[in-house]
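J.: Build me a model:
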Amino acid sequence: MTFGNVADEGAPLVVPALRQWIAQDGALVLDDGARVAVTAETADEVARYRSELVRLTGAGLAVRTGSAKPAPGDISVRVEPQLPAEGYLFRISDGVDIAGGDLAGVAYGLQTLIQLLRRSPELPKGHTLDYPTQRVRGAMLDLGRRYWSPDYLRELLDDLEWRRFNRLHLHLTDWNAVRVHVDSPEYRHVAAEQSYDLAELHEIVALGRAHHIDVIPEIDLPSHATAFVRANPALAFPADEHTMNSSEFGESPADEGWTVDITRASNRRWLNGFVRAVADGLDSPSVHIGGDEWQDGEILEASSTLLGHARHLDPGYHAVDGLLDYLEEVRRLLAADGRDTEIWSWWEGTSPRTTSPSRDMVILAWSQTEHEIDWFLHSGYRVISTPFESHYITPLGYPGYPHSDDHRARCADPRWLYEQWEPRRHPLLLGYQYCVWADMSGDVDDAYFEWYSVRTRQVLADRLWGGARQRSVDEFLDLVDEIGHSPLGDRRGATRVADRGSVVSFAEPLVLTDLRFRPSPPAGGWVTPYESNGVWSGGSLERLEQLRGARVEVCHTSDGQWQHALDLPLLPFGSWNAAALPEPAKVAAARLVGSDGTPLPASVVDVEWLVER
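T.: Predicted coordinates:
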């Protein structure tokens, strides 16, 4: 079932989809003499994408700096501040004219041109004013529970900009580790062995800024703080307050600290110094300070330490008001330097409670469903919505999404998000964020989480921008894969589909690079994770499990032996999955076989084989 607008067949196909297109007759082909006219303001943006434009057009594309007025046969690029933020006016007539409302809009206009050229050198004449529906389009990585390589973070920023996300939230601390190293005598011992120093993270923040992405650090306080307590045992509550030093959420060992004792001024100074060092070192516009999953109200009220502190602040306060007062202290600390403060939703469900956080804080609402965020909006809070039932990616340990009803496993389903989900609009709803959580993941690599998040990222990019849909997620992913990756990060050559089917052979050996495979729907159709408590179940899970453990085998000559080329050990999605061979190789035949070594039938999977173009 599909809701909302379906793409106009006459509109040029790009990702994210254009919000509108006013067509004119004819097409433009940029010739060898084409130039790029830029202003001093847009020159750097053009420089980032110029080599890809040269490759696609075959033109020299000499850069002419000046007024960037459109000239026949040229590409002109400028900023017009009266246009919408992050939006761009894109016109193809006797030349290409790109005007961005800001530099982000300029970048997105250049990306649209690149995507059109990747599909055809003939550019359809017409124009569009394209801009996002949602102001915030975000992604989050759980760097607290596991370490992601800096190279992965850089590659992710390339892809996020290509998908027009404008926010990357780095959850830098959790119960098991603090991942940011502050090089001062007071904090030098706090970070885990695998961590990032401030200079390294500052480089990531600066790279994000160059990609028009705000990189937001999170220091999760006052709970999820076991790693801080290990580094500074004075942060723990008194030993006889067992429940304050233990978590009810299963990961952190009992009595090793969960919620820090913020009742002592020395502890608050120590924590505030760490937060300030990170904020100053990274120079992000906002800092997320956690604020979730402390103990329930009855446990907090039973803490004589916390309740006594709260009553000292105000005789009418309850225990949780003492924690909220500390969050407000940190907010004021950050506001003094001109920074915004963000916290998770959680406090609203803690009772008894007298106070609420300042409306100057941004709430990341991770309620089970979207409609549960209405309370925050009606209460006057600015909100970024990240509902855990539909926007959380938590595959747990290898090979992901086990056969269990473990409530921590969550799968953001690309099919449901693309075909059925409608992003909401409200003046205080800033936008949306998907979250990749590493709960109980064990020893897995970055590619493991990329497999389980890449299609969600591609789908959400399109839906948060707000253009018209293709008829199905399958058609949309066809387009995504045809257009390819960001020219800033992807160095692989162009490919084409050479054949289709579980077993294929070629008249002459071809250089095989990738395959795409799509599970066939089970009897009765797909039951999405959104419809089954956030995880795959029933016939849908059984169909996907038929493909978990499949492998690619190839023959290098027509009379050769089958040789192993690629394992596919992870759970696929119920649409197109894409996998690259570790090394492209010239082959005469290829096949996709199941765990029993026999080719998978068409009733189970549709397969496309991609070769060098």
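J.: When you work out contacts or count neighbours from here on, use the C-alpha atoms and nothing else.
T.: Noted.
J.: Return the residues in contact with the residue positioned nearest the centre of the chain.
T.: Most central in the chain under Cα atoms, centre = their mean is residue 139, positioned 3.1 Å from the mean C-alpha point. With contact taken as Cα atoms under 8 Å, 6 or more residues apart in numbering, residue 139 is in contact with 165, 167-169, 433-436.
J.: With residue 314 instead?
T.: Taking Cα under 8 Å, 6+ apart as the criterion, residue 314 is in contact with no other residue.
J.: next one: residue 444
T.: Residues in contact with residue 444, defined by Cα under 8 Å, 6+ apart, are 397-398.
J.: Report the secondary structure element holding it.
T.: Per DSSP states H and E, residue 444 falls between elements, in no helix or strand.
J.: how far away is it from residue 451?
T.: Noted for residue 444: a distance of 12 Å to residue 451, by Cα to Cα, to the nearest Å.
J.: ok, now residue 137?
T.: Residue 137 sits 20 Å away from residue 451 when distances are taken as Cα to Cα.
J.: Mind checking which of these two has more residues around it?
T.: Neighbour count, other Cα atoms under 10 Å: between residue 137 and residue 451, residue 137 has more, with 26 against 17.
J.: you'd agree the more buried one is up against residue 166?
T.: Yes. Contact status for residue 137 versus residue 166: in contact at 5.6 Å, counting by Cα atoms under 8 Å.
J.: re earlier: quick check: which element contains the residue nearest to the centre of the chain?
T.: Element membership of residue 139 [criterion: DSSP H and E] is strand 136-142.
J.: and if you look at residue 269?
T.: Using DSSP H and E, the element containing residue 269 is helix 265-282.
J.: List the buried residues of that helix.
T.: For helix 265-282, the neighbour count (16 or more other Cα atoms under 10 Å) marks 267-268, 271-272, 274-279, 281-282 as buried.
J.: Please give the structure of this sequence too, so both can be compared:
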Amino acid sequence: MSALPVSRPSRRTVLAAGVTVPLLAGLGVPTASASPGARVVPTAPPLLPAPQRYSPGGPGLPIVAARRIALVGDEADMLRSEAALLARDLRLAGLLDHHLEVLTTARPRRTDIVLEVADLPEVPHPEGYVLSTGHGIRISAPSRAGVFSGTRTLLQLLRSGGRPGGVVVDWPELDERALMLDIGRKYFSPDWIKALISEMAYLKMNTLQLHISEGLGFGVESETHPEIASPQHLTKAEVRDILDFARAHHVRVHPDVDSPGHMDHILAFHPEHQLVLRDGTRHPGYLDISRPGARALVREIVEEMCELFDGTVFHLGGDEYFPAPWQGTGPDVISDESAPQLVDYARQVTGNPAATALDAYEAYLNELAGLVRAHGFTPRVWNDDIRPGEGVSRIDPRTQADVWIRWNTSKPTAADYAAAGHDLINSNGDYLYFILTSEGLGQGPYKNPRGIYERWTPRTFMGAAGSAGDFELPAGRPVVGAHLSVWCDSPDAMTQEEVAEQLQEWLQVFAQQVWGSPRPVESLAELRSVVLSAVGTAPA
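T.: Next comes the predicted model:
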């Protein structure tokens, strides 16, 4: 068993190795059940995610009989983009060799593919739908996003080779089903990102978080601070094109600018804002949040990204600023003793003489949260230093907690964050971290498709780091969503094509788990043979 390094390259890299933190031994953290879902009835066709309910019936209808996509109902005209995308994908998948006419009509034919927005009491989520393929093909949903979900299921049904008749009644359990992509350290081309979005949409994932800023780079053009953009980066025009493409596929794109840690790249251009401790230790990647100019620098960058992106959430980072338990309390790590300027700032901003460096950190994140909220975004931060009950202040409970880590059982649980008023996102670093390391893809006992499919659920949070145990969120505590994270600690370890190839199965099993339906089979091996081979990948 490896010990954690004394130096601090990245706790994300530490988790990539699947090592156990020595001080966690013997804590008796409860372990998750290895069977997080039941079987679907054997008559269900191979679909991914599996449907919530499927009822066989009717003879089915050969897709070659279809000549039109008929849009019906009060919102018929709003469905033209979904219809056009379905028609295109049917041709790309080789299911049709003729053009489908898209029209609005009150009298669809039996051979039409019918799309409609309608009230559906049996579907409890706006992204749910009802798909009938018994006598004609009809997709009904309470929203355009639900209709789009139904078209993805139709594509999978048709590509599986059969023409099953029946009714699918389906909906997601989680509002957000996401992937985080580290474009701060590795360049991914616009076409590659679009292909990723297509695949996510095919699997009914609905959110892409672009991690723009990291210690090695900044992945998007900046006009307010052009010096910070990496040599290879997305231009603003390319970002807008990606956003348009994502919108057509009902995928939200959230910006992610990490601070006050992980700022080596940005602060290399602004060393005057690097944190210098009492003993003279300079931390190239840490922002001195007591400096007005330092806070203004980050505000300008964040505000520019607010104006570029149109998602509903802005991720403000906040991770790895204070030391992990294994780093100790020496003069070279951030503490009240080593960074008195943070304490002075905390007391100034709170007016409380008992304020600490933690209160300075909370004030900093609350300031940024107010900025993005003013631009219409919900703020979100990593959970590292959300510490309910500590200090004289607190992180605004309207800020969402992205829960990736729990170092040991002395730290708050996901339930503690929920009790403090924070909405929860599950990004469990023991399962959901796809990490490019110097040795290739990061390993761990459960950090792989099998671990995700056979053990993890959206309510399975980290119980203690290093795969030392799971924490099952009690019933009654809601989870907004969950995300896979693609971290590029060693960006040259894989090409973007190799990332796509290796990530494919991670996406597939994750999509099943976050949809929340009963699993189609018990094991990953069965899923590969019974479902994945039939479902295939997004038409391209």
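J.: can you list contacts of the helix or strand that comes right after the helix holding residue 269 of the first structure?
T.: Later in the chain than helix 265-282 of the first structure, the nearest helix or strand by DSSP H and E is strand 286-290. Residues from elsewhere that reach strand 286-290 of the first structure (Cα under 8 Å, 6+ apart): 216-223, 279, 327, 334, 339-344.
J.: Can you name every helix or strand that whichever helix or strand comes after strand 286-290 of the first structure contacts?
T.: Read in the C-terminal direction, the helix or strand following strand 286-290 of the first structure is helix 297-302, with elements assigned using DSSP H and E. Secondary structure elements in contact with helix 297-302 of the first structure, counted by 3 or more Cα pairs under 8 Å, 6 or more residues apart in numbering; DSSP states H and E, are helix 304-313, helix 319-335.
J.: looking at those helices, which is buried most?
T.: Highest mean neighbour count of those: helix 319-335, a mean of 21 (counted as mean count of other Cα atoms under 10 Å).
J.: relative to helix 304-313, how tilted is that one?
T.: When axes from the mean of the first three to the mean of the last three Cα atoms, to 10 degrees is applied, the directions of helix 319-335 of the first structure and helix 304-313 differ by 70 degrees.
J.: Which strands and helices lie in contact with whatever helix or strand comes next after helix 319-335 of the first structure?
T.: Later in the chain than helix 319-335 of the first structure, the nearest helix or strand by DSSP H and E is strand 340-344. If you count contacts as 3+ Cα pairs under 8 Å, 6+ apart, strand 340-344 of the first structure packs onto strand 286-290, helix 319-335, strand 362-365.
J.: so which of these gets nearest residue 440 of the first structure?
T.: Residue 440 of the first structure sits nearest to strand 286-290 of all those, at 19.7 Å, using Cα to Cα.
J.: so how far is the closest one from its chain's centroid?
T.: When distances are taken as Cα atoms, centre = their mean, to the nearest Å, strand 286-290 of the first structure is centred 18 Å away from the chain's centroid.
J.: Next, find the distance separating the closest residue to residue 214 of the first structure other than its chain neighbours from residue 431 of the first structure.
T.: Excluding its sequence neighbours, the residue lying closest to residue 214 of the first structure (Cα to Cα, 6 or more residues apart in numbering) is residue 167, at 4.7 Å. Distance, residue 167 of the first structure to residue 431 of the first structure, using Cα to Cα: 10 Å.
J.: Touching both of the two, which residues are there?
T.: Where contact means Cα under 8 Å, 6+ apart, the residues bridging residue 167 of the first structure and residue 431 through contact with each are 136-138.
J.: Now render the helices and strands packed on helix 297-302 of the first structure as TSV, adding distance to residue 78 of the first structure.
T.: TSV is the format used below for these (distance: least, Cα to Cα, whole Å):
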stretch	distance to residue 78 of the first structure
helix 304-313	55
helix 319-335	34
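J.: Residue 544 of the first structure: which of these is closest?
T.: Using Cα to Cα as the criterion, the shortest distance between residue 544 of the first structure and those is 44.1 Å, found for helix 319-335.
J.: Point out the other helices and strands that the closest one packs with.
T.: Identification of packing neighbours for helix 319-335 of the first structure by 3+ Cα pairs under 8 Å, 6+ apart yields helix 265-282, helix 297-302, helix 304-313, strand 340-344.
J.: Please repeat the previous calculation with a cut-off of 10 Å.
T.: The criterion is 3 or more Cα pairs under 10 Å, 6 or more residues apart in numbering; DSSP states H and E, and the helices and strands that helix 319-335 of the first structure contacts are strand 214-221, helix 265-282, strand 286-290, helix 297-302, helix 304-313, strand 340-344.
J.: against the second structure, where does it fall?
T.: The alignment of helix 319-335 of the first structure onto the second structure (TM-score structural alignment) spans residues 357-373.
J.: tell me the average deviation of that stretch from the first structure after fitting.
T.: When the first structure is overlaid, stretch 357-373 of the second structure sits 1.0 Å from its aligned residues on average, using mean Cα distance after the TM-score superposition for the first structure.
J.: how many neighbours does the residue nearest to residue 214 of the first structure have?
T.: Using other Cα under 10 Å, the number of residues around residue 167 of the first structure comes to 23.
J.: Secondary structure element holding residue 169 of the second structure?
T.: strand 166-170.
J.: what about that strand, distance to the chain center?
T.: 27 Å.
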